[in-house]
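K.L.:
sequence unavailable; structure follows:
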């Protein structure tokens, strides 16, 4: 079945009704009746019980196309609401490859260059004056060689943003760097993050259920995070951060008459300064300035994607070789660049190749691409694609033992060991 948006759906996203997108082959499924085997279902459910996973969304790719998607378990262990193929998960850091894809589109369009320095476009107000800060490029951000931290600790008050080493000479995984590049892209395109990615990727690819933010009208479809309490019981976490922070920002959006889906990072920063104070015991004592830090943003290129496992698998397919490409997609040169090692980091037991947006694993006949995601203690996901076998998998969970569950499931369903998954 090919997913085609109707005119009403196009108008919903602000596109001309007469312009119908040509969707890529990756959104084609084999058949509506295609499902995992009974043995696979039994194995997944057994592993969920073993690792105490409340709910999971899985999607599997074969021959470079989505083969099947399925929900397991529950969104919320208290209500028993089941996970379905329409259930939304926090994709967390799986946001990064998706954002990197849109940045590479902009490079294809010559709107920005890989070796352009970020300070040429945007200079964060808390960027510490340093010659290394001036050297950070788009390339450094996408391959994690900026020297910037993942997120600043701020234990003793606001910390300035400063690289730990000369950019390009080492590797530090950095959400801060991705957030800075988000601000650069917003300035170049004149669009907020969600509007930008909707226009350039979600709509043309038929991934219309993806969002780069939480929205109240979709909340009933989103999973709840779970933890293991002091009595060793698996329970719903009493702090669902997005459900505390999101409504406060929606209130500001209504006062402004500007919906959150249109916000830039600058809008978000101004909004948190106006939102009503937190009352939750785990949030109310945090200083107000912290809500303006990139690590607390709920519209963020590094961490805020909400989607189904099936839609992320469709995005995963965009990286697969050997198919016709639509005009809006990356050129073949840029697609290959995203699957080519750009920087290799020495790690225990070998070297870790990094590329633009993805982690890579060198295989006998090529590379596999993958990314992990984790928001808080219980929103844990992974996406893995293998261009050689034309297979891929997406697993999204809402429990604290997601890592162990994911390792077992991916290894079994892919029928191969991937160091990036098992290590």
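P.N.:
Perfect, I can see it now. Worth saying up front: this structure is predicted, and the values here are computed from it rather than measured.

K.L.:
from now on I want contacts and neighbour counts done on CA atoms only, so please keep to that.
P.N.:
Will do.

K.L.:
for this structure, which residue is closest to the average position?
P.N.:
Geometric centre of the chain, nearest residue: residue 95, 1.7 Å, by CA atoms, centre = their mean.

K.L.:
that one against residue 307, yeah?
P.N.:
No. Shown here, residue 95 and residue 307 do not form a contact pair, counting by CA atoms under 8 Å, at 10.1 Å.

K.L.:
surely residue 97 meets residue 358?
P.N.:
Yes. With contact defined as CA under 8 Å, residue 97 reaches residue 358; the gap is 5.8 Å.

K.L.:
okay, now residue 113: neighbour count?
P.N.:
16 (other CA atoms under 10 Å).

K.L.:
put this beside the first:
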């Protein structure tokens, strides 16, 4: 299996499409291999190694969900109490927003948009809990609540509850000077280099910098059921809402439900085969993680290219075989078809 995977990753066509790659494989809950391939920039500067730091983008969210559920178990962050009552208002002049809870944020049913923009200002577009629409902006409110009830920054919570206990020595939600000597730089589909993002303050929806081996330690804890009581761990992966076509088309109430894809308390789910997944999308970076709760198998990778998700159709059949409706769903995102174009 590993030799066939190496063959895939080192093909000239793959290397031409994706300059740098960091990938970790898990079998039966154990990290069995880590692959560091290519260069840190599209210009061929610097070799990727096991310590090269990549932008995780939205792979930040499951880690934040893990902390949030720990706080729920401790009675500090009730899942069904409005966030407004925990830490104050976040969306002004919007009565429906006052109903948003941590559960709504984690299941992407808050009604808030994915990205706040001119076309999608910060407001609710439907009644919280009514339907799914992937919404990154809501995680800012959840972060504020988590920091308020603990009187700790999100970075401090991540260090004490995730990074240190799991041995994730090369991970942070805030940019560290020690990352400067070995970090990847992203490239867009046209090869254009993307200026490096260096978040000064943790952002719950996107700011994780990490390596594949570090993130695999988090996935290993997830597969083993560590850090949460059994009942909460089960709830983490219980389908709460069916995903909808368009992924984050918050303004389309007629978006159809996506067969075979649901969302739990922080993870995307393929319930039929007990798979969980998440993807990351930053300018010039793509990331993906998938695991199987029954077999303990999983894979996570980070790529310094907007073509990074093209690996999915080549890698997943080798590591986590089966039908993956999540791929078709993700390909339905706006302008995503080229991201998933098959590799030779």
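P.N.:
Perfect, I can see it now. Everything numeric here is computed off the predicted structure, so don't read it as measured data.

K.L.:
those helices in the stretch 251-400 of the first structure, which residues are they?
P.N.:
Under the criterion DSSP state H, counting those that start in this stretch, the stretch 251-400 of the first structure contains helices at 265-274, 309-317, 332-338.

K.L.:
where in the second structure does the shortest one align, residue-wise?
P.N.:
Yep, that's helix 332-338 of the first structure we're talking about. With TM-score structural alignment applied, helix 332-338 of the first structure matches the range 230-236 in the second structure.

K.L.:
the matching stretch vs the first structure, average distance?
P.N.:
Superposed on the first structure, stretch 230-236 of the second structure shows a mean distance to its aligned partners of 0.8 Å (mean CA distance after the TM-score superposition for the first structure).

K.L.:
run through who's touching that stretch.
P.N.:
Here stretch 230-236 of the second structure makes contact (CA atoms under 8 Å, 6 or more residues apart in numbering) with 69, 73, 225, 264-267.

K.L.:
and the residues you listed, which of them are buried?
P.N.:
The neighbour count (16 or more other CA atoms under 10 Å) marks 69, 264-267 as buried among the contacts of stretch 230-236 of the second structure.

K.L.:
and which of the residues you listed is nearest to residue 18 of the second structure?
P.N.:
Of all these, residue 18 of the second structure sits closest to residue 267, with 26.0 Å by CA to CA.

K.L.:
map that closest one onto the first structure.
P.N.:
Under the alignment (TM-score structural alignment), residue 267 of the second structure pairs with residue 358 in the first structure.

K.L.:
my guess is that match contacts residue 370, does it?
P.N.:
Yes. Residue 358 of the first structure lies in contact with residue 370 (CA under 8 Å); the separation is 5.9 Å.

K.L.:
state the distance from residue 398 of the first structure to residue 375 of the first structure.
P.N.:
10 Å (CA to CA, to the nearest Å).

K.L.:
ok, residue 401 of the first structure next?
P.N.:
Here the criterion is CA to CA. By it, residue 401 of the first structure lies 13 Å from residue 375 of the first structure.

K.L.:
so which residues of the stretch 1-150 of the second structure form helices?
P.N.:
2-9, 12-17, 60-73, 83-87, 102-106, 138-150.

K.L.:
name the stretch among those helices that sits most buried.
P.N.:
helix 102-106 (a mean of 28; mean count of other CA atoms under 10 Å).
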